[in-house]
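Enquirer: Kindly generate the corresponding structure for this input.
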Amino acid sequence: MAEKRDIARRRKRVRVRFGIETPQKMAFTDDLSFVGLFIKTVMPEKPGTLLQLEITLPDETPVLCSGRICWAKRVPPNMLRLVNKGGMGVRIVDYISGKEAYQEFVESLHR
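Expert: A predicted model of the protein is given here:
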């Protein structure tokens, strides 16, 4: 399958909470970029859904933002570690707080 993204993502596991109205569900990222991230989860929401996200950077800085699900792949819980990309790809649409910290963190992954 051909890569559709214009901006390269970097593999990095960071803690993220997500939810439709409030970030309640806990998961981890698999990769991220300046404009989006992949959330590894067995219970992804449907594509097109707007999520509220709370990303916790390695230095414990919280990043609050909203993102729209571009695609999702549901995988049985016992297969999550074996199957490639079980979860959802999310495009960040707006930051509430932590934008600069997030962008600096992503920039550090490209060095």
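Enquirer: When you work out contacts or count neighbours from here on, use the C-alpha atoms and nothing else.
Expert: Will do.
Enquirer: Count the residues that sit near the residue nearest to Arg68 when sequence neighbours are not counted.
Expert: In space, and not counting its chain neighbours, Arg68 is closest to Leu50: 4.5 Å by C-alpha to C-alpha, 6 or more residues apart in numbering. For Leu50, the tally of surrounding residues (other C-alpha atoms under 10 Å) stands at 20.
Enquirer: need the contact list for Leu50.
Expert: 20, 66-69 (C-alpha atoms under 8 Å, 6 or more residues apart in numbering).
Enquirer: From those residues, list just the buried residues.
Expert: Among the contacts of Leu50, those scoring as buried are 66-69 (criterion: 16 or more other C-alpha atoms under 10 Å).
Enquirer: One more, please, to line up against the first structure:
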Amino acid sequence: MPPKRIPIIAEQKAVLRAHHRSQYPPPDYKELSNWFQQQYNRPIARSSVSEILSSRYDYLDQSKFQPSTKRRRVKKWPELKTALIQWVRAIEDKVTLTGDLLKLKEEFSFERIPSY
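Expert: You can find the predicted model right below:
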């Protein structure tokens, strides 16, 4: 039975990126792989090091990054969400809310928000 895959958490990726930036000259992927193994007592492939250092993970370098976040999601339709929340709060005591009613209101509101 193959060993169970253990993901590299975002905090470990951020530390790896910071270590890479702090060294001059920058270490190569093999050296970073060895450093990671010593630091976290687990192996990491050089291809994973390359991916972690790519621009895909630039968000890990930002000060607003929260290591406890499991998945980074981009907010979609924030104005629509705000409008629906306000509408639900205004009518929740007067009307029984159903999924169909909420979908209708969402479609109606979407058409009336100018930024969409």
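Enquirer: Please state their TM-score.
Expert: Once the chains are laid over each other, their TM-score by TM-score structural alignment, normalised by the length of the first structure reads 0.25; 56 aligned residues with a C-alpha RMSD of 5.2 Å.
Enquirer: re earlier: just curious, which of the contacts of Leu50 of the first structure is nearest to Leu32 of the first structure?
Expert: Using C-alpha to C-alpha, the shortest approach to Leu32 of the first structure within the contacts of Leu50 of the first structure belongs to Gly67, at 12.6 Å.
Enquirer: now the closest one: how far from Ala27 of the first structure?
Expert: Between Gly67 of the first structure and Ala27 of the first structure the distance is 15 Å, computed by C-alpha to C-alpha, to the nearest Å.
Enquirer: ditto for Val63 of the first structure
Expert: From Val63 of the first structure to Ala27 of the first structure the distance is 15 Å (C-alpha to C-alpha).
Enquirer: quick one on the thing from earlier: name the nearest of the contacts of Leu50 of the first structure relative to Tyr95 of the first structure.
Expert: The shortest distance between Tyr95 of the first structure and any of the contacts of Leu50 of the first structure, using C-alpha to C-alpha, involves Ser66 and amounts to 6.4 Å.
Enquirer: got the contact list for the closest one?
Expert: Ser66 of the first structure sits next to 50-53, 92-96 when contact means C-alpha under 8 Å, 6+ apart.
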